[in-house]
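Chemist: the following block contains a protein sequence and its predicted model.
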Amino acid sequence: MKRLCDVVVASVLLLLLSPLLLVIALVIRWSDGGPVFYRAPRVGLRGQPFRMWKFRTMVQHADQLGGPSTPDGDPRVTPVGRWLRQHKLDELPQLFNVCGGTMSLVGPRPEVQHYVDLYSEEERVILTVRPGLTDWASLWNIDEGALLKGSPDPEKVYLETIRPVKLRLQLAYVRQRSFGTDLRILLHTAIALARGKGARPLPLIVEKGV
């Protein structure tokens, strides 16, 4: 049932948003002549690797110029990319992943292999569900770039401060997942995008099952 809903909703959204997707693609191409999309390597269901589609927001070969954490003001992010990230529009191509079956509308955000290798046995349960476009952790961490901004070591901040809370929220989702939970997350996501900020009290709310 969830898979059917994913395909139907993602297909409808792709159809409705196709003019916007085309405009964004043309602007990216015009801005620096580089590729429109970036296919980010991620780990999905049952630990299987896949490529997650995103609009390219960074200079070409950015992965060779710095680490995986991207604070606000990172010089690798292009002017167009900065605007796309601010409005979360760079994530729209992941609707193709949803249609293709490597992602769901709602589920733990997929991580790179480096971070998955750090999972404890308990945390590996996250890999038993299909990764998603949004989840409780995404809502709590919608402004990750701002949290990392100004840090001399963004990777350390991510690993020691952000990642532990993300994992708690992802585990909470896996334990509590249901059709109703997914609807709540989608509603909160729409509100967060409209407000332009997430919800810091979420860890307590989710873990108490409110």
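Modeler: Received it, and whenever you're ready, just let me know what you need.
Chemist: C-alpha from now on. contacts and neighbour counts both.
Modeler: OK.
Chemist: next secondary structure element downstream of the lengthiest helix in the chain?
Modeler: Secondary structure of the chain per DSSP state H: the longest helix is helix 2-32. Remark: after helix 2-32, the chain's next helix or strand is strand 37-43, criterion DSSP states H and E.
Chemist: for that following strand, buried residues please.
Modeler: 37, 38, 42, 43 (16 or more other C-alpha atoms under 10 Å).
Chemist: on contacts alone, who are the packing partners of it?
Modeler: Where contact means 3 or more C-alpha pairs under 8 Å, 6 or more residues apart in numbering; DSSP states H and E, strand 37-43 is packed against strand 49-55, helix 113-116.
Chemist: put this next to the previous one:
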Amino acid sequence: MAWLARQVSRKQAQEVWICMPFSDSAVIAPIMHALRHSTVQIRLIPEFAPLRLINFQVNRVSGLHAFDLSVTSMTGWASFSKRLEDIVISALILALISPVMIGLAIGVKLTSPGPIFYRQERVGWNGRPFNMLKFRSMPVDAEKAGVQWGNAKGKTTTRFGAFIRRTSLDELPQFINVFLGDMSIVGPRPERTVFVEQFKEEVPNYMKKHMVKAGITGWAQVNGWRGDTRLDKRIECDLWYIENWSLVLDVRIILATAFKVFTDKTAY
């Protein structure tokens, strides 16, 4: 340690970086002691590999220094502005598309017996289940044999249902979910409970996507990872969104979705 102090003095170093795994943390105190007579700035660069950090930063909690390894930035003012964005946009869109939704509701009712809406349990913010709304595109007993994943081949739809699924019009009732606070306009797409239980064991960091509200569209979808695409790629996009969220990013995603939603052949 005396050698380190001499090198700092001789080379007039401005900073000393301590790079080591936490298992070697006992070395930090002797280094700090050796440099106690120096004005050099000392930085700790801990080794976190192979951890997937989300919004890493150092905070003070009850007088203690704490490493935030996996946190959401959507708290306080950010959370308020995000919710305000959702209320304003969903209310405006619902007002504009209400004639379309009435027409679609009539189409569903006239072409297939059963309810207009399909309420499907999905997993949302903090892992809490909620009922996601869709216009019903399948016969009432379509999933009698069991839950089907995404756009599984052979998945039964009505003739009108095939049209609204192909054009993503069956997703429009989710703006009601947004207005009610179950979902957000932009966020990771929610999945069904049975698949969440499966994927959280198979895909690293899968549950981290639930640190924010589920969305109608998201960063993964506008980058081509929608429908039956690689799950690990979608999760990486979801985590990137959580790390880099801003209102400007939401606007970018909304505008990109407006151009893609009616031309992309894969459904959400």
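Modeler: The structure has been received and is ready for your questions. Note that the structure is a prediction, hence the values are computed from the model and not measured.
Chemist: let me see the TM-score of these two.
Modeler: Here the TM-score for the pair of chains, by TM-score structural alignment, normalised by the length of structure 1, is 0.79; 182 aligned residues with a C-alpha RMSD of 2.0 Å.
Chemist: hang on, the earlier thing: out of the helices and strands packed on strand 37-43 of structure 1, deepest packed?
Modeler: Comparing those by mean neighbour count (mean count of other C-alpha atoms under 10 Å), strand 49-55 ranks first with a mean of 19.
Chemist: now that strand against helix 2-32, angle please.
Modeler: Orientation of strand 49-55 of structure 1 against helix 2-32 (axes from the mean of the first three to the mean of the last three C-alpha atoms, to 10 degrees) gives an angle of 50 degrees.
Chemist: so which bit of structure 2 is the helix or strand following strand 49-55 of structure 1 matched to?
Modeler: Once the chain leaves strand 49-55 of structure 1, the next helix or strand it forms, by DSSP H and E, is helix 79-86. The alignment of helix 79-86 of structure 1 onto structure 2 (TM-score structural alignment) covers residues 159-166.
Chemist: again with stretch 54-61 of structure 1
Modeler: Using TM-score structural alignment, stretch 54-61 of structure 1 pairs with 134-141 in structure 2.
Chemist: which residues are in contact with the residue lying closest to residue 172 of structure 2 once chain neighbours are set aside?
Modeler: Nearest residue to residue 172 of structure 2, sequence neighbours excluded (C-alpha to C-alpha, 6 or more residues apart in numbering): residue 134, at 6.9 Å. Contact partners of residue 134 of structure 2, counting by C-alpha atoms under 8 Å, 6 or more residues apart in numbering, are 117, 118, 119, 120, 170, 171, 172, 173, 174.
Chemist: what sits against the fifth one?
Modeler: Right, the one you point to is residue 170 of structure 2. By C-alpha under 8 Å, 6+ apart, the neighbours of residue 170 of structure 2 are 134, 135, 136, 137, 161, 164.
Chemist: next: the third one.
Modeler: Residues in contact with residue 119 of structure 2, defined by C-alpha under 8 Å, 6+ apart, are 131, 132, 133, 134.
Chemist: how about residue 28 of structure 1, what's its match in structure 2?
Modeler: Correspondence of residue 28 of structure 1 to structure 2, assessed by TM-score structural alignment: residue 108.
Chemist: surely its match and residue 157 touch.
Modeler: No - the pair residue 108 of structure 2 / residue 157 is not scored as a contact, 11.3 Å apart, by C-alpha atoms under 8 Å.
Chemist: show me which of the two is the more surrounded one.
Modeler: Just comparing residue 108 of structure 2 and residue 157: by other C-alpha atoms under 10 Å the higher neighbour count belongs to residue 108, 25 against 17.
Chemist: how long is stretch 87-106 of structure 1 end to end?
Modeler: This stretch, stretch 87-106 of structure 1, spans 19 Å end to end (C-alpha to C-alpha, to the nearest Å).
Chemist: which parts of that stretch are buried?
Modeler: For stretch 87-106 of structure 1, the neighbour count (16+ other C-alpha under 10 Å) marks 89-99, 102-106 as buried.
Chemist: figure out how far it is from the centre of its chain.
Modeler: 9 Å (C-alpha atoms, centre = their mean, to the nearest Å).
Chemist: then stretch 114-128 of structure 2?
Modeler: What separates the centre of stretch 114-128 of structure 2 from the centre of its chain is 17 Å, taken as C-alpha atoms, centre = their mean.
Chemist: one more: stretch 231-248 of structure 2?
Modeler: With C-alpha atoms, centre = their mean as the basis, stretch 231-248 of structure 2 stands 6 Å off its chain's centre.
Chemist: so which bit of structure 1 is it matched to?
Modeler: Mapped onto structure 1 using TM-score structural alignment, stretch 231-248 of structure 2 covers residues 163-180.
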